[in-house]
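Q: Give me coordinates for this.
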Amino acid sequence: MFNLDELLRENIKRLVPYSSARDEFKGEARVFLDANENSLGSPLTKWYNRYPDPLQWKVKEKLSVVKGVAPQHIFLGNGSDECIDVLIRAFCEPGIDNIIIVPPTYGMYEVSANINNVAVKKVPLTPAYQLDLPAIEEAVDDNTKMIFLCSPNNPTGNSLDRDDVEVILNNYFGLVVMDEAYINFSRQRSFVQELEDYPNLVVLQTLSKAWGLAALRVGMAFASEAIINIMNKIKPPYNINQASQELVLKALDEVEQVNEMIRVLVTERTRLEQELPGLTVVKHVYPSDANFLLVKVTDAHGIYQYLLDKGIVVRDRSNVILCEGCLRVTVGTEKENDELLNALKTYAV
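A: Here you go, the predicted model:
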């Protein structure tokens, strides 16, 4: 049975979090003399001399409408990378505990674990890029605190079989972290709506992809209120700056514009899926639910360098397990995709 208290590190249970001036103050005021800010303002605007809301309640309240999740079930991080790091620091005892990842997958799960001296168990996906459930079951031990899953998966682009994910959620009693950075480009249903059914579920999303706000570095974690409270206990006091909060609030008013961008990118993705296989340098294009394609080519290193010489940057994933000979190609604008296609047509095999 899932027991959050048993998963949590002992020092985190005892931790008294840093209490910032804006944590202690609640309500409205005219004169702020509590946080040692510059009362005269700043060279930019008077507002930026004040510390931002440490728990970003206005952003969370607006997000709750968009996502259909109560604000107390939302954590905001400095990118999803901070969410990953906070989870590992909260629940994994350095030098003792481990996490499971399923490569090929997003690299920061392993990097964050390594930084925190937490062992990483790797259970590769099947050749069809799906979960190997028997191998995952065999890898789990008493010190496995969490399993990281990415769907749609990066770098393969496909969605994981939902039934397989639910098997893990129903039979594993550590945390299951479902990274949905690319969910907006997929027809798959988000696991955010399953939080009430699975107390051990944490869903990660981001404003960097479909929302086009990569420069603001705002990631989201959705989980039970108990897990969110633990994450808030650990994070730096003001981890989302005021400018980012303001810009995110403006962006969240433009849902239809975002939906239109998604429609355009999915249309362009379909065009690339149809045109790339006809090129002599392309051996296979893998199905994608994301805003990128994994493309197996005749000479990954050579084609990568060739495109780079033409000012076109893709990602060489040929050194990643199960992605040998592959490039990962982000779906660009219509013009950018035309440039890519034309360049590949002229590549001398």
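Q: C-alpha from now on. contacts and neighbour counts both.
A: OK.
Q: List the residues that contact residue 20.
A: By CA atoms under 8 Å, 6 or more residues apart in numbering, the contact set of residue 20 is 35, 237.
Q: Contacts for the longest helix along the chain next, please.
A: In the chain, taking DSSP state H as the definition, the longest helix is helix 255-275. With contact meaning CA under 8 Å, 6+ apart, helix 255-275 is reached by 184-185, 210-211, 285, 287, 291-293, 331-334, 337, 341.
Q: how does it look with 10 Å?
A: Residues outside helix 255-275 that contact it (CA atoms under 10 Å, 6 or more residues apart in numbering): 66, 184-186, 209-212, 251-252, 284-293, 295, 329-334, 337-338, 340-341.
Q: one more to line up against the first:
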Amino acid sequence: MDINNLQRENIKNLRPYSTARDEYKGQASVFLDANENSYGSPLEQNYNRYPDPLQLDLKEAISKIKGVPIENTFLGNGSDEAIDLLYRAFCEPGRDNVIVLPPTYGMYEVSAGINNVELRKVSLLPNFQLDLEGIAEAIDEHTKLIFICSPNNPTGNSIIRTDIETILANFKGLVVIDEAYINYAKQKTFIQELTEYPNLVILQTFSKAWGLAALRLGMAFAPRPVIDILNKIKPPYNINQATQNLALEALKNLTQVNQWIQSTVLEREALSEALKGLPKVKKVYPSDANFILVEVEQALDTYNALVEKGIIVRDRSKVTLCEGCLRITIGTPEENQNLVQALKSI
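A: As a prediction, the model looks like this:
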């Protein structure tokens, strides 16, 4: 597969913006090339210089943890930026289409609308797994992307690995596997398969297990031709220096993050068992994420009653295959106990 043949014609011919840091990457004592404020910043730490546009130090630190070479790594302003750039690089507005598998993460559909790209929905099966026949029927010569969220949001389950491999082996476009919740799953990441599939894109994030949602830092791992295209069309300085610095510090605390992951998984199982014993709860779905999908009686009324008690969950009762369900993030032991007590009192 030649990835370059998948990209839009105007992107093939695009001459990317050249930054001051692209034109000079060495060391110097005086920088007068980028029209920055030479006096500094009105802060304790100076941010008057533009950041590294390719975030090489941060990517190197990520590479040591993920085992992915720098040239196969893209960093975005959240995973949402990578999703949007995939549309802009590979989907011709008004002509091409993408496939999503509801219920799933809503930004795939929002980005399709923003970029005027046809969205084809193939619902998951009742067990929340892929409808391979339905996906095959939806694909045509203008299908450029298939988004697979695993573990899936909002259902929490991992998608059967062999089903994903079937799509990777047979689809001629890009298969985007969103692994935002992979740290909480028993199923291993698809990162090891990057060298096997030229059409594989993996999305991960610092917003979940790493506890850095406010920084808005997402990762995309893919074969180099894909990464080169994303770097070509991204805003010149899409990751600010403060985010790069803070992420580098966070990466030094892997032990703490792993402890939080273990605690979250234990709390997920404990909360699931506690909820199963409540009369109001009709079903607790198995989860490989840091949340659980729970079917309850009178979902909207239950949601509103929890709001009145200062507890906010997510009402998913109107989402395909999630009728009557609330999505509940795993909190601290105290927060989870407060939730259970609140549900008992409703």
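Q: In strands, which of the contacts of helix 255-275 of the first structure fall?
A: Among those, the members falling in strands (DSSP state E) are 284, 285, 292, 293, 295, 329, 330.
Q: for those residues, which one is nearest residue 205 of the first structure?
A: Closest approach to residue 205 of the first structure among those (CA to CA): residue 292, at 16.7 Å.
Q: which parts of stretch 168-186 of the first structure are buried?
A: Buried positions in stretch 168-186 of the first structure, judged by neighbour count with 16 or more other CA atoms under 10 Å: 168-169, 172-186.
Q: The closest residue to residue 180 of the second structure other than its chain neighbours: what's it in contact with?
A: Leaving aside its chain neighbours, residue 180 of the second structure sits nearest to residue 204 (4.7 Å; criterion: CA to CA, 6 or more residues apart in numbering). The neighbours of residue 204 of the second structure, taking CA under 10 Å, 6+ apart as the test, are 75, 78-79, 177-183, 189, 217-221.
Q: Residue 204 of the second structure: what secondary structure?
A: With DSSP: H, G, I helix; E, B strand; the rest coil as the basis, residue 204 of the second structure sits in strand.
Q: That one -> the first structure?
A: Aligned by TM-score structural alignment, residue 204 of the second structure pairs with residue 205 of the first structure.
Q: Distance check, its match against residue 174 of the first structure.
A: 20 Å (CA to CA, to the nearest Å).
Q: Same check on residue 197 of the first structure?
A: The gap separating residue 197 of the first structure from residue 174 of the first structure is 15 Å, by CA to CA.
Q: ditto for residue 247 of the first structure
A: Distance from residue 247 of the first structure to residue 174 of the first structure, counting by CA to CA: 36 Å.
Q: cool, and residue 134 of the first structure?
A: Distance, residue 134 of the first structure to residue 174 of the first structure, by CA to CA: 17 Å.
Q: Kindly report the same for residue 214 of the first structure.
A: 30 Å.
Q: just residue 291 of the first structure next, same as before
A: Noted for residue 291 of the first structure: a distance of 31 Å to residue 174 of the first structure, by CA to CA.
Q: Then residue 59 of the first structure?
A: Here residue 59 of the first structure is placed at a distance of 29 Å from residue 174 of the first structure (CA to CA).
Q: Residue 243 of the first structure now?
A: 36 Å.
Q: Likewise for residue 208 of the first structure?
A: Remark: distance between residue 208 of the first structure and residue 174 of the first structure (CA to CA) = 28 Å.
Q: on that earlier part again, could I get the ones in strands among the contacts of helix 255-275 of the first structure as JSON lines with neighbour count and distance to residue 17 of the first structure?
A: What follows is those, written out as JSON lines (neighbours: other CA atoms under 10 Å; distance: CA to CA, whole Å):
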{"residue": "284", "neighbour count": "16", "distance to residue 17 of the first structure": "51"}
{"residue": "285", "neighbour count": "19", "distance to residue 17 of the first structure": "49"}
{"residue": "292", "neighbour count": "23", "distance to residue 17 of the first structure": "40"}
{"residue": "293", "neighbour count": "26", "distance to residue 17 of the first structure": "43"}
{"residue": "295", "neighbour count": "25", "distance to residue 17 of the first structure": "47"}
{"residue": "329", "neighbour count": "21", "distance to residue 17 of the first structure": "43"}
{"residue": "330", "neighbour count": "17", "distance to residue 17 of the first structure": "40"}
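Q: Done for today, thanks.
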